[in-house]
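# here's a sequence, model it:
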Amino acid sequence: MRIAIVFNPGSGRRAATTSLGQVTSALASHNHTIEVFDRVAEPDFEAAIRREAHDFDRVIAIGGDGTLNGVVNGVMTSDHPQLPIAFVPTGRGKDTARALTSWKAEALGDGVFEAAEAVPTDLVRIELASGTTRYAINVANIGLAAHAAHLANGMPRWLGSLSYVLGAGRAIVPPREFAVRMCIDGDVIAINNALLLSVCNGRAMGGGIYIAPEADQHDGLLDIVIAANAHLGDLALQLPKLKSGKPFDHKALHRWRGEEVTLQPTSTTWFDADGERLNTQPLKLAVAAGAVNWIAPQ
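Sure thing, here's the model as predicted:
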């Protein structure tokens, strides 16, 4: 089997480097051909995966959600979009792994990885104002959540998921509200004073905040969530509920499900996909049902 491994040596306070050794050791007895891509040494690793995807039978991402996002986009824009992907999460947030079953590095041995089958899994296809198409496997954010993730990425890694809470605290003062006009599967919706808009494939973001606790990455639907007209103190009080993973209602949270959402331009300049900042606003986000082949432990 020909296996590509993409890893971020800075992820998880060197946890990715440790995991890389465990993964290669676990796979060593099966005579695989393995090629390792270092995200730091090769910053344009996404282009490398896109260019060489047809040379591999499987790809393993070791790192955070951003590393996985780059692998997903490299595969999906290659001439081999069916290339199966496995994930060993070592980042600070681990939000994708809260919904999609992922691997522990030491668990890939004894033929377990080779026997695991790929399962068609949904993605979010994002059409940007620049004309570029991107993909997210977990969530695309506009507003507060995207700004908070950007700030968190600049904080010390030892803070772990706490960095997202601190980032949100910095991003929310003063509140940067914006107006949203969108169309979900033909239904037009307009909301003023939005703090964030999240188009979710997965359940959690921001290091364990379950913004869409009932989302399912195999149902062919997106979960769209807007926080609007929100009192900051009240939102802070909801954090325990948001981190519980259980469904709950709140007057500031508005939820929809659909296959496609189109957006008019907004005043905010904060956009991201799986925590990776987007350079221009998403104008159309649609579910790409079963688009990625996801390898999970059986």
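# can we go C-alpha only for contacts and neighbour counts from here?
Fine.
# element containing R92?
Using DSSP states H and E, R92 falls within no helix or strand.
# skipping adjacent residues, who's closest to T133 in space?
Beyond its immediate neighbours in the sequence, the residue positioned closest to T133 (Cα to Cα, 6 or more residues apart in numbering) is E127, lying 4.6 Å away.
# which strand or helix spans I142?
strand 139-143.
# neighbouring contacts of that strand?
Taking Cα atoms under 8 Å, 6 or more residues apart in numbering as the criterion, the residues outside strand 139-143 that touch it are 124, 176-178, 195-202, 205, 268-275.
# swap in stretch 54-61?
Applying Cα under 8 Å, 6+ apart, the set of residues contacting stretch 54-61 from outside is 1-7, 67-68, 71, 78-80, 83-89.
# next, count neighbours for the closest residue to L278 other than its chain neighbours.
Distances taken as Cα to Cα, 6+ apart place D272 nearest to L278, at 4.9 Å, with adjacent residues excluded. The number of residues packed around D272, counting by other Cα atoms under 10 Å, is 24.
# Proceed likewise with the subsequent sequence, for comparison:
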Amino acid sequence: MGEPEKRHLRLCHRRNQAAWGCSGHAHRLQNSIGVLPLMPKIKLVVNPVSGRGAGLRSVPYLEENLKDLHPSLVLTERPGHAQELACEAVASGFEVVVAVGGDGTSNEVLNGLVQAQLKGVGSAKMGVISVGRGNDFAYGIGVPKGLPEGCQILRQGKTKVIDVGVVSGGFYPQGRYFGNGVGIGFDAVVGFEALKLAPLSGFASYIIAALKTIYLYYTAPIVKITLDDQTIETPALMVSIMNGRRMGGGFMMAPASSTQDGLFDVCIAGQVSRAEIFKLIPRFMKGTQEGHPAIRTIRSRQVAVTALQGSLPAHADGETLCTAGENLAVSLHPAVLEVITMTT
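Next up is the predicted model:
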């Protein structure tokens, strides 16, 4: 994204903020239910297959519990459809677009909203109601899993502005936006394997997939990692480029990361034995991996990863970027997207 596009995104955000008032919050109304925001025009983009069908099962609840807000609800029909629907919603004058699903749905809606800004179509706030498997993006912006929780946060209308990353390479040479993070190596293979575990959902599927991946992906490729102020050549079993804090529904890849600080937290895991991977998994679950001799975390706004030996399986917000890539370029753009959240 060039400097003119960045200026355009900042201008769209200022216009959007002005429409809600300087605080970024909606005006409020007291009624018999409690304190409710006078919500703008809302579009709910529901992925019916998210969370093994939890998306479709959520529709009656949403229609009943949000009926006083008069949202427009639409179901996605194919991969990539949520991105199209989000962009179309902005063009139709919707001021809030809510992703109802998991990380894949959220990523598509985010891409649609950013593309709408870049094309000059307009801007809208993004909401999330988490009914998917991982829900890591929602976690990173302060939205807990669950229909009641998501609906309550939507009603409250609190917002904050977050940074958005863009990654180029693999299946997306033109670039793909993301809100949570890019996982390269072991982390990506865990995600690929979790998708194959049809009977399981949620964090359990990622735990089983992680244990399986220990026997599938244990030889680290040699990579060159170019950061803002240094270049590293090293065997890296995993490189996690984090805007958020968590991946895989419960692995704290960057426990100190913030979506509002203008920097990625880049977690690099070097080559370790399979036995040592077993020991590291619970540390990542607790977010206590820092201090292990094979782990280092570096903060940077720009990251480029090149495979010198081996290849790069990678994902962005759970969406596959490549299964055997060679180069990925990642950059962070501050204060791009306004999201509805529990915390400001």
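# if we can go back for a sec, out of the contacts of strand 139-143 of the first structure, which are buried?
124, 176-178, 195-202, 205, 268, 270-275 (16 or more other Cα atoms under 10 Å).
# all helices for the stretch 1-150 of the first structure, in order.
In order along the chain, the stretch 1-150 of the first structure carries the following helices (DSSP state H, counting those that start in this stretch): 15-27, 45-52, 65-76, 112-115, 144-153.
# quick revisit: among the contacts of stretch 54-61 of the first structure, which are in strands?
R2, I3, A4, I5, V6, F7, I85, A86, F87, V88, P89 (DSSP state E).
# from those residues, which is closest to V40 of the first structure?
V40 of the first structure lies nearest to F7 out of those, by Cα to Cα, at 8.6 Å.
# the closest one maps to what in the second structure?
Residue mapping for F7 of the first structure onto the second structure gives V46, with TM-score structural alignment as the criterion.
# next one: T101 of the first structure
Under TM-score structural alignment, T101 of the first structure pairs with G142 in the second structure.
# if we can go back for a sec, dump the ones in strands among the contacts of stretch 54-61 of the first structure to JSON lines, plus neighbour count and distance to L232 of the first structure.
Rendered in JSON lines, the data for these read as follows (neighbours: other Cα atoms under 10 Å; distance: Cα to Cα, whole Å):
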{"residue": "R2", "neighbour count": "13", "distance to L232 of the first structure": "51"}
{"residue": "I3", "neighbour count": "18", "distance to L232 of the first structure": "47"}
{"residue": "A4", "neighbour count": "22", "distance to L232 of the first structure": "45"}
{"residue": "I5", "neighbour count": "22", "distance to L232 of the first structure": "42"}
{"residue": "V6", "neighbour count": "26", "distance to L232 of the first structure": "39"}
{"residue": "F7", "neighbour count": "27", "distance to L232 of the first structure": "38"}
{"residue": "I85", "neighbour count": "23", "distance to L232 of the first structure": "39"}
{"residue": "A86", "neighbour count": "24", "distance to L232 of the first structure": "38"}
{"residue": "F87", "neighbour count": "28", "distance to L232 of the first structure": "35"}
{"residue": "V88", "neighbour count": "27", "distance to L232 of the first structure": "35"}
{"residue": "P89", "neighbour count": "27", "distance to L232 of the first structure": "32"}
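# Provide a list of residues in contact with G170 of the second structure.
For G170 of the second structure, the residues meeting the contact criterion (Cα under 8 Å, 6+ apart) are L321, C322, G325, E326, N327, L328.
# if we go to 10 Å?
G170 of the second structure sits next to 312-315, 320-328 when contact means Cα atoms under 10 Å, 6 or more residues apart in numbering.
# E214 of the first structure versus D187 of the first structure, what's the distance?
Here the distance between D187 of the first structure and E214 of the first structure works out to 21 Å (Cα to Cα, to the nearest Å).
# do M182 of the first structure as well
With distances defined as Cα to Cα, the gap from M182 of the first structure to E214 of the first structure amounts to 22 Å.
# more crowded one of the two?
Neighbours were counted for M182 of the first structure and for E214 using other Cα under 10 Å; M182 has more, 19 against 16.
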